[in-house]
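In: Everything below, folded, please.
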Amino acid sequence: MTSTVTPAPAAPSGTSRPAPRLHTPRRRRSPGRPRRSVLLTLLTGLVLLYSLAPLVWLVISATKTQEGLSRSFGLWFDGHFALWDNITETFTYNDGVFTRWLLNTVLYVVLGAGGATLLAVLGGYALAKFDFPGRRAVFAVVIGAVAVPGTALAVPTFLMFSNMGLTNTPWAVIIPSLISPFGLYLMWVFAGEAIPTELLEAARIDGAGEIRTFFQVALPLLAPGIVTVSLFTMVATWNNYFLPLIMIKDPDWYPLTLGLNSWNAQAATAGGQPVFNLVITGSLITILPLIAAFLLLQKYWQSGLAAGSVKE
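Out: Now for the predicted structure:
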């Protein structure tokens, strides 16, 4: 049995037959490729502009003289570039007291922030890897301490240190800086995720004591969390203003925050000399160590913040 194929009718003469339309499949977005959002890009740009605009103003203003600050536009340079002169005058003004304030700030950071980091590491490791009575109560106290603002404790802290005779001394700033509830909580969470319990048990079976287990096994694994907590405590101590304001009256023990504020207040006092160019230059010098610390240690603190965010 044969089948016959009927040919298609020919198109009339003088007319062109339209070409068949080819169906092109729609390109599908790769699963790993993020979708672009114009609104999110605009919002990110606004946040970036809001964050960088004060820094740009600070850098540009530090290149101006006292007179140049008032005769030029804030976000553009003056005719006279005076950055190096401002830096030199900042360190030599008033018998070089800025250097004294800088060393005071370094002292408060090394002892206060360093001690806070050490206590947070020891306490976080103990709370994460040891089970003892009252562990839940400690957790509630830590969470409650995180929620309490520091200004609410300023007056009781001042009265307590005044009764002990420690006001107007460096210890009035260092001792309160040793307590970092947020750092303790962060190290608690990080130690629970970063240190396998099996690894600690294996070290104990091999005969290592608790101190050796902590320093040789746990401490290297806690490095990202330690850097993260130290950065948080260092920034908090470096920028601390309210606590030294109520504790210290001697200008020789001022940190940079109080010292620059005293320079800024000279313009409002009778017979005072305005030195806004030195205040701005000193502020620029003050933030440079923090920027350098964040840039040099960003690999560690970013991984420390991400700890515990992904559930295995």
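
In: From now on I want contacts and neighbour counts done on CA atoms only, so please keep to that.
Out: OK.

In: What's the separation between E201 and M187?
Out: 20 Å (CA to CA, to the nearest Å).

In: next one: G304
Out: For G304, the distance to M187 - CA to CA - is 9 Å.

In: what do you get for G259?
Out: For G259, the distance to M187 equals 33 Å [CA to CA].

In: Which one's more surrounded, these two?
Out: Neighbour count, other CA atoms under 10 Å: between G259 and M187, M187 has more, with 31 against 21.

In: got a list of contacts for stretch 271-291?
Out: Applying CA atoms under 8 Å, 6 or more residues apart in numbering, the contact partners of stretch 271-291 are 58-59, 61-62, 64-66, 69, 83, 86-87, 89-90, 235, 256, 260-261, 263-264, 266-267.

In: out of those, which are inside helices?
Out: Under the assignment DSSP state H, these contribute 58-59, 61, 66, 69, 83, 86-87, 89-90, 235, 256, 260-261, 263-264 to helices.

In: Give me the buried entries from those residues.
Out: With burial judged by 16 or more other CA atoms under 10 Å, the buried subset of those is 58-59, 61, 66, 69, 83, 86-87, 89-90, 235, 256, 260, 263-264.

In: Tell me how far W76 lies from L69.
Out: From W76 to L69 the distance is 10 Å (CA to CA).

In: scratch that, L186
Out: From L186 to L69 the distance is 43 Å (CA to CA).

In: again, but for L297
Out: With CA to CA as the criterion, L297 and L69 are 35 Å apart.

In: can you check I174 too?
Out: Distance from I174 to L69, by CA to CA: 37 Å.

In: With V38 instead?
Out: Counting by CA to CA, the gap from V38 to L69 is 38 Å.

In: what does L256 give?
Out: Applying CA to CA to L256 and L69 gives a distance of 22 Å.

In: contacting residues for P244?
Out: Shown in contact with P244 (CA under 8 Å, 6+ apart): 172-173, 254-255, 258.

In: Where does the residue positioned nearest the centre of the chain fall, secondary structure wise?
Out: The centroid of the chain falls nearest to F232 when counting by CA atoms, centre = their mean (5.7 Å). According to DSSP states H and E, F232 maps onto helix 223-238.

In: run this one through as well so I can compare:
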Amino acid sequence: MNTADMKSRHTGGSLRTGLPSTAFMLAATAYFLLPLWWLAVAASKSAGDLTTTPSLWFSDVHLAQNLQELWTRDDHIYVRWLLNSLLYAGGGAALGTLLAAMTGYALAKYDFPGRQAAFSVILASVLVPVTALTLPVFLMMSQLDLTDTYLAVLLPSLVSPFGVYLARIYSEASVPDELLEAARLDGAGEFRIFLTVSIRLIMPGLITIFLFQFAGIWNNFFLPLIMLSDQKLYPVTLGLNLWNSQVIHDPVLRTTVITGSAVSILPLVIAFLLLQRHWRSGLAAGSLKG
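Out: Take a look at the predicted model:
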């Protein structure tokens, strides 16, 4: 058999092997994108067109009217809910990432009694469902008289055991001990070393932690449901659920809920697109370092 025949057979085998994989990936992609497509189509329809036109294709576009109704309904309460979500998710993710970075860095670079035991507890807490902790957290907040406040949602969102785990992995692999010793010899304090040297080296990992935190807090529903009763403090997830419960009395509200759902995913999309380069490099590096 000559070289050309061997190459031809190899190419044919690769095609036969690759086609099922490609078809499966395309089917999986369509499966995950289909709800988003439906949401975009439904958000552009009027209340009547939702049930009388094909659900996966556009009819008369009423997106501007739907957005106008969304912004103005109940005295612009949706804007308040959106800002609340940005506060909870943005503030919680930023502060939570900083705390996770400091904790993971300390566990990776400092030797102290109980270090391994502390890390084992943190690692075990990753397996505990967040919903299982909601009731104890609610009782703690009640004792502190913090329920029905912004802090009731913000403070529990700062804790991220998985973020601590990732921060330790990145700190161990990305921050050389020799660099820390050199900084100490130059007279830099430990906190200054962390802020000016170490945090730059683990930045891709911190961006990954931030995005996970941001998405988790933004989509959080159960914690605000337990903690909040004042509608002005609701995040967008809880606010849309409130409107959805009123659809049976006001069918026109269904279009507003759908439009609000479509708008609510835009901050997540924007955050992932803006930080995509750092996020992808962080995940790739983490998979190698882990």
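
In: Just to be sure, which of the contacts of P244 of the first structure are found in helices?
Out: Within the contacts of P244 of the first structure, residues falling in helices by DSSP H are 172-173, 258.

In: By neighbour count, which of these wins?
Out: Of those, with other CA under 10 Å as the count, V173 tops at 25 neighbours.

In: picking up where we left off before, can the contacts of P244 of the first structure go into TSV with extra columns for distance to A113 of the first structure?
Out: As requested, those are arranged in TSV below (distance: CA to CA, whole Å):
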residue	distance to A113 of the first structure
A172	14
V173	11
Y254	17
P255	14
L258	18
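
In: Strands of the stretch 151-300 of the first structure, start to end?
Out: In the stretch 151-300 of the first structure, no strands are found when defined by DSSP state E, counting those that start in this stretch.

In: list the contacts for the equivalent of G225 of the first structure over in the second structure?
Out: In the second structure, the residue matched to G225 of the first structure (TM-score structural alignment) is G205. Contact analysis of G205 of the second structure by CA under 8 Å, 6+ apart lists 166-167, 170, 279, 282-283, 286.

In: Highest neighbour count among these?
Out: Most surrounded of the contacts of G205 of the second structure: other CA under 10 Å gives A167, at 30 neighbours.

In: Now which residue in the first structure aligns to that residue?
Out: Match for A167 of the second structure (TM-score structural alignment): M187.

In: Let me know the secondary structure of the closest residue to its match other than its chain neighbours.
Out: In this structure, M187 of the first structure finds its nearest non-sequential neighbour in G124, 4.7 Å apart by CA to CA, 6 or more residues apart in numbering. In three-state terms, and counting by DSSP: H, G, I helix; E, B strand; the rest coil, G124 of the first structure is helix.

In: What does G124 of the first structure correspond to in the second structure?
Out: Using TM-score structural alignment as the criterion, G124 of the first structure maps onto G104 of the second structure.

In: right, and that match touches Y165 too?
Out: Yes. Here G104 of the second structure reaches Y165: they are 6.4 Å apart, a contact under CA atoms under 8 Å.

In: Mutual contacts of those two, please.
Out: Shared contacts of G104 of the second structure and Y165 (CA under 8 Å, 6+ apart): none.

In: burial count for T286 of the first structure?
Out: 18.

In: Check T255 of the second structure too.
Out: T255 of the second structure has 26 nearby residues by other CA under 10 Å.

In: Distance of the residue mapped onto it from the first structure relative to L284 of the first structure?
Out: Using TM-score structural alignment, the equivalent of T255 of the second structure in the first structure is N277. Note on N277 of the first structure: its distance to L284 of the first structure, by CA to CA, is 11 Å.

In: same thing with V146 of the first structure?
Out: 30 Å.

In: Likewise for L159 of the first structure?
Out: As for L159 of the first structure, its distance to L284 of the first structure is 34 Å (criterion: CA to CA).

In: Kindly report the same for T237 of the first structure.
Out: Taken as CA to CA, the span from T237 of the first structure to L284 of the first structure is 17 Å.

In: for N264 of the first structure, same thing?
Out: Distance from N264 of the first structure to L284 of the first structure, by CA to CA: 14 Å.

In: next one: Y50 of the first structure
Out: From Y50 of the first structure over to L284 of the first structure the distance is 18 Å, taken as CA to CA.

In: what about these two, which has more around it?
Out: Each of Y50 of the first structure and L284 has its neighbours counted (other CA under 10 Å); L284 has more, 17 against 11.

In: The stretch 151-300 of the first structure: helices as residue ranges?
Out: Under the criterion DSSP state H, counting those that start in this stretch, helices of the stretch 151-300 of the first structure are mapped to 154-164, 171-177, 181-194, 197-205, 210-213, 219-221, 223-238, 242-247, 256-264, 276-296, 298-306.

In: So which of those helices is nearest V97 of the first structure?
Out: V97 of the first structure sits nearest to helix 256-264 of all those, at 8.6 Å, using CA to CA.

In: Centre of the chain to the closest one, how far?
Out: Centroid separation for helix 256-264 of the first structure versus its chain: 22 Å, with CA atoms, centre = their mean, to the nearest Å.

In: Repeat that for stretch 269-287 of the second structure.
Out: 12 Å.

In: what's the answer for stretch 152-166 of the second structure, then?
Out: For stretch 152-166 of the second structure - counting by CA atoms, centre = their mean - the centre lies 12 Å from the chain centre.

In: for it, how far is the first residue from the last?
Out: Using CA to CA, the end-to-end distance of stretch 152-166 of the second structure comes out at 26 Å.

In: what does stretch 171-191 of the second structure give?
Out: Terminal residues of stretch 171-191 of the second structure lie 15 Å apart, using CA to CA.

In: Can you mark which positions in that stretch are buried?
Out: Buried residues in stretch 171-191 of the second structure, counted by 16+ other CA under 10 Å: 171-175, 180, 183.

In: Spatially, which two of the residues you listed are the most separated?
Out: Within these, A173 and A183 form the most distant pair, 17.9 Å apart (CA to CA).

In: ok so, going back, between the ones in helices among the contacts of P244 of the first structure, which is nearest L107 of the first structure?
Out: For these, the closest approach to L107 of the first structure (CA to CA) belongs to V173, at 10.2 Å.

In: residue in the second structure matching the closest one?
Out: Superposed on the second structure with TM-score structural alignment, V173 of the first structure falls opposite V153.

In: Its match: what's its closest spatial neighbour, skipping adjacent residues?
Out: In space, V153 of the second structure is closest to P224, 6.1 Å off (CA to CA, 6+ apart).
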